[in-house]
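Novice: A structural model of the following input is requested.
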Amino acid sequence: MANYFPAQARISPSFAEPEIILTYTQPSGAFSLLQGGVPRVKLSPEDLYVYINSIDLRTESQTAQAAGNFLPSSTLVGSYNQTATYLIRTRSVWDHHDIAAAAHYAVSLPEAQNLASRQAIFSQQRTMLLYGFQPANGEGLLNAANATSTTLPADSYGNVTLRTYDNGDMALYLLSEIIGLKAAMYQTGFANKIRIVSPQRIQLAMQMQMVVQITSYQRDGAGSATVSGTVEEILARTGDEIEWAADDTLIGKGSGGADMVILTIPEIVTPDIQGINTGIFNELQPNMKAVNLMYQDMAAPMRIPTPIPEGITEVQELRCTSGWNIRGQGLTLISMPY
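Specialist: As a prediction, this is how the structure comes out:
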């Protein structure tokens, strides 16, 4: 926790560029895995747990030409789901000497410390979303107990790494995983928002490098479209939307040191079917449509400035949960060797 702005020596006359060279940090796309792309702001600052009720249904009926006397009944089983919340805090300290020293670098020290503290909290949230604060408790999307975990299979030539994989086979593989995701969630025939989060090197390869080859038969987009372009074009025909996002902390997080690729549909679509509807129980309200959850107590970290002798200390804090997958059939974790 230091503000280090050493003295400068300059030649006069000279020109001082007003813009600053900053250490750039990757903006994570991991939060696109959540419904709406952001955590739910529903906690109070002192809530220690989040609880959600769930109901499982098993229907039974009797069919006969004559009325029966002993009739079965549908079974409703309630269960209780919970996850812990955690308080993230960080502190900044400065005095008037620090502010004056930073001004020589054309930096507003209070604003720089504010943004640095917010980034520290947001980075911790990203870690909690993906990996959890206590992974042994199933926290974090990568530790979801009921998610589908798979490894990239060999292509038609026996290749198993991204750099050697047949581009057309890769497009077909991703489409097959998306098909499996939609089928497991009973979303066939409905337009979904599909999200893929991977390391940059995988996303960029699929978007800019892996052009689908022309073979003995014409592949979609062959010779012009990349893997991502082919997948997006085919999905668009059914009204589905796909979004790619990057997070480099997923490098090496797959099985056997492979990169991790996360595939999900963040929100279930409940169709409005007229007449006979074998899924009419889905209309019971209130109905949670999210697949992956994260809760927090406010939209942005709270700032708590406090005067101290000769200066200011400012604490920022935010209470949130780890990433919480509540529908395992809507989350696929792919180990993809690079």
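Novice: Please make it C-alpha for all contacts and neighbour counts, starting now.
Specialist: Fine.
Novice: Which residues does the strand ranked longest in the chain contact?
Specialist: In the chain, with assignment by DSSP state E, the single longest strand is strand 75-95. Applying C-alpha atoms under 8 Å, 6 or more residues apart in numbering, the contact partners of strand 75-95 are 1, 3, 47-60, 113-114, 117, 120-121, 124, 139, 310-322, 324.
Novice: One more, please, to line up against the first structure:
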Amino acid sequence: MAALFPAQAKVHPSFSEPELIMTYAQASGFMNTMAGSAPRVRLGSDDLYVYVNRLDIRTEALTAQFASNWLPSPTLEAGYEQAQTYLVRNRVVYDRHDMAAAGRYAVSLPTAYEYGQRQGIFQQLRSIYLYGYNAANGEGLLNVAGATNVTMPADNLGNTTVETYDNGDMVEFLLGQYVNLKTRMFQSGGGISNRIVILSPQRIFLQFQAASIVQVTSYQRPGGGTNTVAGTMQKLAEEIGDTIEWYYDDTLIGKGAGGTDAVIMTTPEIEIPTIPGMNTNEFGKLGPATKAVNLMYTDVAAPIKIDTPTPDGGIASVLETRATPGWCWRPQGLTILSMQYS
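Specialist: Below you'll find the predicted structure:
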């Protein structure tokens, strides 16, 4: 923790630009992989665990021409899942002399510190959501037991990197993973529309969005020869009522198998399969039930700020929040792609 605002020596007459040259960080889209695109603000400030009940059913019926003395019944099996919570905090200490030094640079020190603290906490929440605090416990989306992990195969020409991959083959590979994701979740038919979210490093997303033009021989619907890998996928998904959203996170660079880039493909919310008449998912009408696939719980929507005076006349400002790591309730709805960029 430091506020480094050195003294300045300027030539006069002169003009000083009031605007600052700022250091910026990437605005990650990790929250969009959560159900509802935001954490669930339901924790108490001292809650150490979160529990959720689950209910499984195995149905059975007897078919015969005549009545039987023995009849089977559905089997209901209940259980629960749990996740630890972690307290994320940081602190700054400053006094009026620090504020005066920052003021010479046209900087409001309390505001700058608060934004910096919030950014640090949000980056920490991003880290435990994606990678967990204790990976051995299966925390974080990249450590979910039962998630589907796929390594990008070679294309028809033997290319194995995103930069050299045949664009038509890339569309087919990604659409295959999209189809497999929906198939595992029984998300086909019955008017179901899904939100499919893909979280990837910028260098992969931008390649698919702007540079990888799909050949007309591979995509002969409107846009063939002009649409990109991302655009082609979006158009094809829209034709069956789905949407595909792409978001950035460069911390996924090198986090795939063997040091490749990791790309997360998920449906953050599941839709309940249903059909009029004889519904073979009739049990799905039971409630209350959740549609969530990926979650993070927090105790507050924004970090709590606690200001206290220090003995030497300064101010100590603490920001804190309590949160769970990334928690996937339905691993069938999560695919981790390992893609070699170059």
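Novice: TM between them?
Specialist: The TM-score (TM-score structural alignment, normalised by the length of the first structure) is 0.98; 338 aligned residues with a C-alpha RMSD of 1.2 Å.
Novice: Quick check: residue 38 of the first structure vs residue 124 of the first structure, distance?
Specialist: 15 Å (C-alpha to C-alpha, to the nearest Å).
Novice: What does residue 248 of the second structure correspond to in the first structure?
Specialist: Residue correspondence to the first structure (TM-score structural alignment): residue 248 of the second structure is matched to residue 246.
Novice: Just to be sure, which of the contacts of strand 75-95 of the first structure are found in strands?
Specialist: 49-58, 311-321, 324.
Novice: Report the buried members of those residues.
Specialist: 50, 314-321, 324 (16 or more other C-alpha atoms under 10 Å).
Novice: Need the max-distance pair from those.
Specialist: 314 and 324 (30.6 Å; C-alpha to C-alpha).
Novice: Please point out which parts of stretch 83-90 of the second structure sit buried.
Specialist: Residues 83-86, 88-89 are the ones in stretch 83-90 of the second structure that count as buried (16+ other C-alpha under 10 Å).
Novice: Also stretch 302-309 of the first structure?
Specialist: 302-303.
Novice: Over to stretch 24-33 of the second structure?
Specialist: 28-33.
Novice: Check stretch 87-100 of the second structure too.
Specialist: Within stretch 87-100 of the second structure, the residues that count as buried by 16+ other C-alpha under 10 Å are 88-89, 91-95, 98-99.
Novice: Next: stretch 158-168 of the second structure.
Specialist: 160-163, 165-168.
Novice: again, but for stretch 229-236 of the first structure
Specialist: Neighbour counts over stretch 229-236 of the first structure (16+ other C-alpha under 10 Å) mark 229-233, 235 as buried.
Novice: Show me those residues that map onto helices.
Specialist: Among those, the members found in helices (DSSP state H) are 229-233, 235.
Novice: which among those residues gets closest to residue 279 of the first structure?
Specialist: Nearest member of those to residue 279 of the first structure, counting by C-alpha to C-alpha, is residue 235, at 24.7 Å.
Novice: how near is the residue opposite the closest one in the second structure once aligned to residue 293 of the second structure?
Specialist: Aligned counterpart of residue 235 of the first structure in the second structure: residue 237 (TM-score structural alignment). Distance, residue 237 of the second structure to residue 293 of the second structure, using C-alpha to C-alpha: 20 Å.
Novice: What's residue 203 of the first structure aligned with over in the second structure?
Specialist: So residue 203 of the first structure corresponds to residue 205, using TM-score structural alignment.
Novice: Would you mark the buried spots in the host helix or strand of its match?
Specialist: If you go by DSSP states H and E, residue 205 of the second structure is part of helix 202-206. For helix 202-206 of the second structure, the neighbour count (16+ other C-alpha under 10 Å) marks 202-205 as buried.
Novice: Just the residues contacting it, thanks.
Specialist: Applying C-alpha under 8 Å, 6+ apart, the contact partners of helix 202-206 of the second structure are 162, 230, 246-250, 341.
Novice: swap the cut-off to 10 Å and go again
Specialist: 26, 162-163, 198-200, 208, 211-212, 229-230, 246-253, 261-263, 339-341 (C-alpha atoms under 10 Å, 6 or more residues apart in numbering).
Novice: Now, those residues that are in helices?
Specialist: 229-230.
Novice: Which among the contacts of helix 202-206 of the second structure count as buried?
Specialist: Buried among these by 16+ other C-alpha under 10 Å: 162-163, 198-200, 208, 212, 229-230, 246-253, 261-263, 339-341.
Novice: can you pull the contacts of whichever residue in the first structure pairs up with residue 265 of the second structure?
Specialist: Residue pairing (TM-score structural alignment): residue 265 of the second structure is matched to residue 263 of the first structure. Contact analysis of residue 263 of the first structure by C-alpha under 10 Å, 6+ apart lists 33, 148, 174, 177-178, 181, 194-198, 244, 330-334.
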